[in-house]
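Engineer: Dropping the sequence and predicted coords here.
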Amino acid sequence: MNIKPEQIVFEVIETEDVQDIEHLKNILNYYRSHGFKYALDDVGVGYNTLNRLLEVEPDVVKLAFEFTNGVSKNEKQKKVAQEMLAITHRMGAQALAEGVETEEDLKCLIEMGYDLFQGYYFAKPNPKPLKEIHSIYV
């Protein structure tokens, strides 16, 4: 298998509070210097706050499910999603919307300008990789 480093994205998850942020940044910078990318997972919940986003400067910012699921019908969620998108793009990172489960939410997030999407709308977890995704947007 011929996988290039830039095809691999590590995730910094929100479940633990990192006590030594400089150590984490050194690890992430090491990976980046070797061509790998990293994402900050579930931004907006747990320990992945706006401060953490600014500290680690990820390549991909994953907006948490709580802010994307149902976004097409909730003005408060839309405002959060739009603000996070603006911050993410100003940082030069890609914005990923997690928890996309409906076509309406997908359309809304596409119209906002999100770059990447993940969620049950595309596929549910499966022990075998999908060979293709059936969607009007792919």
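Structural biologist: Yep, it's here. Residues are numbered from 1 along each chain as shown.
Engineer: switch to C-alpha atoms for all contacts and neighbour counts from now on
Structural biologist: Fine.
Engineer: count of residues packed around residue 5?
Structural biologist: 13 (other Cα atoms under 10 Å).
Engineer: Is it correct that it is in contact with residue 38?
Structural biologist: No. With contact defined as Cα atoms under 8 Å, residue 5 does not count as touching residue 38 (11.0 Å).
Engineer: take the one below as the second:
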Amino acid sequence: MPPRPYLASLPAGERAFAERLAAALHLGNYRHFDLQGLDCIIGVGSSQGFAEDIAKLLDRVELPVDRMTSTFRNLAAFDFETIPDIVRTLRGHGLRIALGGIAGEPPPLDLIRTVAPDLVRIDGLWFRRVAESEGASRLLPRLVEGFQADGAQVLIEGIETRRQLSAALDAGADLYQGFLLSAPQLAGTATDAAEIEFSEMFAGEAKVIPLFGGRR
């Protein structure tokens, strides 16, 4: 069954154990996949000691720490005041840090300024609402440029249509994620790591040239 409903069905203590076990399995299995050279992003659970667990696991698995990025999977479950301390623990072990917004909300600017993450994740639900509004989507490039000016890469999540992909490309993000690019697969499925040519995804699409400038 999908992980979210499974984890939600567990008592708090069992969920913390399941989160830690999942992290151990992901890290331990990384070397069994033919994905050398690709970055690995793993979520930090909200249970106490999770950050320390990941650091210990990194000492036991064959995973180059410079390819490892840690993100806060469910930001709403954290006390924001504790996040800087968790970040210091993770960075102390050489991990890069990714930070995104709560589902359906924009990136938390104050927390991002405090933490200075290496990667800013733009939530897919919020991004899709913005991308479908021509006026709002014009603000995306300024938002992305601001994060990049502070030294962070920007990942736009939840891309499901070519229009949304076009908005993400126009915004100038560094990384892109979503069902349009790669749908979730069952555990054990062979992973296709071939590069995607964005130009081919728009092949055959009718071009509309507006009379008064701009892009549609």
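Structural biologist: Ah, there it is. Worth saying up front: this structure is predicted, and the values here are computed from it rather than measured.
Engineer: Give me the TM-score for this pair.
Structural biologist: Overlay of the two chains. TM-score (TM-score structural alignment, normalised by the length of structure 1): 0.79; 136 aligned residues with a Cα RMSD of 2.7 Å.
Engineer: Return the residues in contact with the closest residue to residue 78 of structure 1 other than its chain neighbours.
Structural biologist: Using Cα to Cα, 6 or more residues apart in numbering and skipping residues adjacent in sequence, the residue nearest residue 78 of structure 1 is residue 71, 5.5 Å away. Neighbouring residues of residue 71 of structure 1 by Cα atoms under 8 Å, 6 or more residues apart in numbering: 77, 78, 105, 108, 109.
Engineer: Wasn't the second one part of a strand?
Structural biologist: No. Inclusion of residue 78 of structure 1 in a strand is not indicated when DSSP: H, G, I helix; E, B strand; the rest coil is applied; the result is helix.
Engineer: count of neighbours near the counterpart of residue 6 of structure 1 in structure 2?
Structural biologist: Alignment note (TM-score structural alignment): residue 6 of structure 1 maps to residue 66 of structure 2. Neighbouring residues of residue 66 of structure 2 were enumerated by other Cα under 10 Å; the total is 11.
Engineer: now the helices for structure 1?
Structural biologist: Using DSSP state H, the helices of structure 1 run over 21-33, 50-56, 65-68, 75-90, 103-112.
Engineer: And for the residue nearest the centre of structure 2, nearest residue in space, chain neighbours not counted?
Structural biologist: A centroid search over structure 2 (Cα atoms, centre = their mean) returns residue 121, at 5.0 Å, as the residue closest to the centre. Once flanking residues are discounted, residue 121 of structure 2 sits nearest to residue 100: 4.2 Å by Cα to Cα, 6+ apart.
Engineer: what residues are up against that neighbour?
Structural biologist: Contacts of residue 100 of structure 2 by Cα under 8 Å, 6+ apart are 71, 72, 75, 107, 108, 120, 121, 122, 123.
Engineer: Could I get the buried residue list for the strand of greatest length in structure 1?
Structural biologist: Secondary structure of structure 1 per DSSP state E: the longest strand is strand 37-43. Within strand 37-43 of structure 1, the residues that count as buried by 16 or more other Cα atoms under 10 Å are 37, 38, 39, 40, 41, 42, 43.
Engineer: Could you identify the buried members of the contacts of residue 100 of structure 2?
Structural biologist: Neighbour counting by 16+ other Cα under 10 Å classes 71, 72, 75, 107, 120, 121, 122, 123 among these as buried.
Engineer: can you put the residues you listed in TSV and add distance to residue 14 of structure 2?
Structural biologist: TSV is the format used below for these (distance: Cα to Cα, whole Å):
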residue	distance to residue 14 of structure 2
71	21
72	19
75	20
107	30
120	30
121	28
122	30
123	28
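Engineer: from those residues, which ones fall inside strands?
Structural biologist: Reading strands off these with DSSP E, I get 71, 72, 120, 121, 122.
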